[in-house]
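> Next come a sequence and a model predicted from it.
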Amino acid sequence: MAKAAITVKKLHYTYPNSTNEALHNVSLTIKEQEFVAIIGQTGSGKSTLVSLIDGLIKPSSGELNVVAGLEINATTKTEYLSKIHHQVGFVFQFPEQQLFAETVAEDIAFGPHNLGWPAKKIEKAVDEALKMVDLPLELKSHSPFALSGGQMRRVAIAGVLAMDPQILILDEPTAGLDTQATNDLLKLIKDLNEKGTTIIMVTHQMEQVAYYANHVIAMSNGQVVADTTPQQLFRDAQRLKKLSLTLPVSVEVAQFLSKDGITLKNTEPLTLDVLADEIAEAMRRKRK
């Protein structure tokens, strides 16, 4: 049975100079090597939750245990939080906007350099990170600003991966990318997960939740309102409607076909490929 990578207990958070809680009594567990999608409308508490997991802010009350027993609570000292950053990588929305160095290699090496790694270890980490994001080593000497948008985002992600985090948080990682760059980036994230990295992805895209996640956390008004699997979540169209979220196209089409008298064995096909197979099977059954 997989161990817990993150445990959140009765977490509360109120931003400075505010009287409204951004998070209220949040408890959850994320296991090692899970691919977790965190969903909800703007202002639901998603970004606050992942900022707490990464140690960017400290809870007002409650606690988090993050990999290997590292604990964050209201009294945690700021210098202790750097231990969290060694284990948890955070890829912000539009991470390419945070690129700054003259070369790709310098940008990727920034994090390891700040951790005090020796030069040979940093060089090896840079090369391995570029390979992980499927970029050629020849780009090391190039300016990151001369790359395509998708390549720039990969360089930014490589800078996080170079520190070898056990957990990778991504905030709307495909925002602003074209279809090909989106598919390539999601494949990269899926590959990292299959190699053992715990993934936490904040997203509004239900197709991405359906296709990639095995655990989904839905938030509303600073609270967790669903902590389940994609299959379970998408069975409850009314709950999604209340959360102002939509069904994946494949599930929506399956429900439409059911109302039209075409019964599928899998009533919540999470991808279009699965839906196509289900329709083909239903047609074969009908012809018999």
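Nice, I can see it.
> Going by C-alpha atoms from here, please, whenever you check contacts or count neighbours.
Noted.
> What residues does the residue lying closest to Val66 once chain neighbours are set aside make contact with?
Once flanking residues are discounted, Val66 sits nearest to Ile6: 4.6 Å by Cα to Cα, 6 or more residues apart in numbering. Applying Cα atoms under 8 Å, 6 or more residues apart in numbering to Ile6 gives the contacts Thr29, Ile30, Lys31, Ile53, Leu64, Asn65, Val66, Val67.
> Just put those residues in CSV and tack on secondary structure, distance to Ile84 and neighbour count.
Listed next are the contacts of Ile6 as CSV, based on DSSP: H, G, I helix; E, B strand; the rest coil; distance: Cα to Cα, whole Å; neighbours: other Cα atoms under 10 Å:
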residue, secondary structure, distance to Ile84, neighbour count
Thr29, strand, 17, 15
Ile30, strand, 16, 22
Lys31, strand, 17, 17
Ile53, helix, 8, 27
Leu64, strand, 11, 25
Asn65, strand, 10, 19
Val66, strand, 7, 22
Val67, coil, 8, 19
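> The structure to be compared is supplied as follows:
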Amino acid sequence: MHNLRSVDLNLLVVLDALLAERHLSRAAERLNMSQPAVSHALARLRILLDDPLFHRRRREMEPTLRALELSEPLAEALAQIRTVLAPEGFDPTARHVFRLAMSDFGAALVLPGLMASLRRDAPGIDLVVTQQSRESMIGAVADGQIDMAFGVFPELSSRCAADILFEDEYACLLDPSAQPQPYRGLTESRYLSAPHVLVAVHGEAATEIDLHLRSHRKARRIALVLPHWSVAPQVIRGTDLILTVARRCLSEVAPGLEVTATPVDLPTIPFAAIYAKRRRSDPALRWLMDRTKQLLPPQGRSFPI
């Protein structure tokens, strides 16, 4: 047991940055310290905690079990300390970088309004946005590699929490002139027999739609898997393909294409922002979450995509 008065608490700030960045030079940049200074602090931490804390794996530093055990309580404690020392909360006029992850659909929903707001009210704040698979986003949030992710997350790591930003419903996009004739509207039998387009970052096929259909002993045929949302509506024209997505994606469609309700009952779509539970009290994340919520259109209105 260490006497708290004998411990340099700045070392804990360094450990928190190393756990978040998993990289010595990135942690140094985050802390505005030199790389040798961070390396020296890590050496002192290893003696203090009697554990190597990190092992080098290729280009990253892999935390030991002891370091992972410390990660959540350490981040939570530092967030509480920052709240005490900065009672006014996060200062949006200061320089700050948020690392976010989202699909191109999520980016279309969130980024235009958010960036306009930041450039107007908080020009010192920068965003670094990446696109990853759903599982990768959850893992990166839990490990502290990104601050927040936006999307649909039916299952979460126990280390993550979610704020639902809005709920949407599924709708279908199709070209009625290319459907088997006579076409008098999309029926359940036609929906299940039709070829479908699926948008998935890394080709994942187990979507909420297909899992729901499977639970009711139904299935659809995926004829095309795309990694990007932006091209999906374009491949519908002149084909018998059907695209099933959130209705808000389809606020503006090309002439000749039809947006219609799904002929099968599907669950609603909860669009959420997720973050690490240990950062629940982080003033910066709370500020970003509040600002994002303020910018979302009221329920029932479409996003101008």
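Ah, there it is. A quick note: this is a predicted structure, and the numbers were derived from the prediction, not measured.
> Got a TM-score for the pair?
Here the TM-score for the pair of chains, by TM-score structural alignment, normalised by the length of the first structure, is 0.27; 131 aligned residues with a Cα RMSD of 6.0 Å.
> ok so, going back, closest one of the contacts of Ile6 of the first structure to Gln223 of the first structure?
Distance to Gln223 of the first structure across those (Cα to Cα) is lowest for Thr29, with 14.3 Å.
> Just to check, that closest one is in contact with Val8?
Yes. Between Thr29 of the first structure and Val8 there is a contact under Cα atoms under 8 Å: 6.3 Å.
> Quick check: Lys259 of the first structure vs Glu252 of the first structure, distance?
Applying Cα to Cα, to the nearest Å, the value for Lys259 of the first structure to Glu252 of the first structure is 11 Å.
> which of these two has more neighbours?
Glu252 (18 against 10; other Cα atoms under 10 Å).
> Tell me the spacing between that one and Met206 of the first structure.
According to Cα to Cα, Glu252 of the first structure stands 11 Å off from Met206 of the first structure.
> about what we covered before: secondary structure element holding the residue nearest to Val66 of the first structure?
Element membership of Ile6 of the first structure [criterion: DSSP states H and E] is strand 4-14.
> go on, Val110 of the second structure?
Following DSSP H and E, one finds Val110 of the second structure within helix 104-121.
> For that helix, which residues meet the burial criterion?
By neighbour count on 16 or more other Cα atoms under 10 Å, the buried set for helix 104-121 of the second structure is Asp104, Phe105, Gly106, Ala107, Ala108, Leu109, Val110, Leu111, Leu114, Met115, Leu118.
> Which of those sits closest to Ala77 of the second structure?
Looking across the buried residues of helix 104-121 of the second structure and measuring by Cα to Cα, the closest to Ala77 of the second structure is Leu118, at 28.3 Å.
> Help me confirm that the closest one comes into contact with Leu127.
No. With contact defined as Cα under 8 Å, Leu118 of the second structure does not count as touching Leu127 (9.6 Å).
> Please enumerate the shared neighbours of the two.
Counting by Cα under 8 Å, 6+ apart, nothing touches both Leu118 of the second structure and Leu127.
> Would you state the helices of the first structure in chain order?
Secondary structure of the first structure (DSSP state H): helices at 46-53, 81-87, 104-114, 119-132, 149-161, 179-194, 206-212, 230-234, 237-242, 249-259, 272-287.
> Once you drop chain neighbours, what's closest to Lys10 of the first structure?
Asn25 (4.4 Å).
> Looks like that neighbour contacts Leu11 (just checking).
Yes. The pair Asn25 of the first structure and Leu11 passes the contact test of Cα under 8 Å, sitting 4.9 Å apart.
> of those two, who's got more company?
Leu11 (21 against 16).
> correct me, but the more buried one touches His24?
Yes. With contact defined as Cα under 8 Å, Leu11 of the first structure and His24 form a contacting pair (6.5 Å).
> can you list residues touching both of those two?
Counting by Cα under 8 Å, 6+ apart, Leu11 of the first structure and His24 have no common neighbour.
> picking that back up, can you redo the contacts of Ile6 of the first structure as JSON lines with distance to Val216 of the first structure?
JSON lines is the format used below for the contacts of Ile6 of the first structure (distance: Cα to Cα, whole Å):
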{"residue": "Thr29", "distance to Val216 of the first structure": "11"}
{"residue": "Ile30", "distance to Val216 of the first structure": "10"}
{"residue": "Lys31", "distance to Val216 of the first structure": "12"}
{"residue": "Ile53", "distance to Val216 of the first structure": "16"}
{"residue": "Leu64", "distance to Val216 of the first structure": "19"}
{"residue": "Asn65", "distance to Val216 of the first structure": "19"}
{"residue": "Val66", "distance to Val216 of the first structure": "18"}
{"residue": "Val67", "distance to Val216 of the first structure": "20"}
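> Not counting sequence-adjacent ones, nearest residue to Val259 of the second structure?
Nearest non-adjacent residue to Val259 of the second structure, counting by Cα to Cα, 6+ apart: Leu173, 4.7 Å away.
> What separation do you get for that neighbour and Ile209 of the second structure?
Using Cα to Cα, Leu173 of the second structure is found at 15 Å from Ile209 of the second structure.
> and what of Val199 of the second structure?
Distance, Val199 of the second structure to Ile209 of the second structure, using Cα to Cα: 12 Å.
> Looking at the two now, which is surrounded by more residues?
Ranked by neighbour count (other Cα under 10 Å), Val199 of the second structure and Ile209 place Val199 first, with 22 against 17.
> Does the more buried one touch Ala232 like I think?
Yes. Applying Cα under 8 Å, one finds Val199 of the second structure in contact with Ala232, separated by 7.4 Å.
> Good, we can wrap up now.
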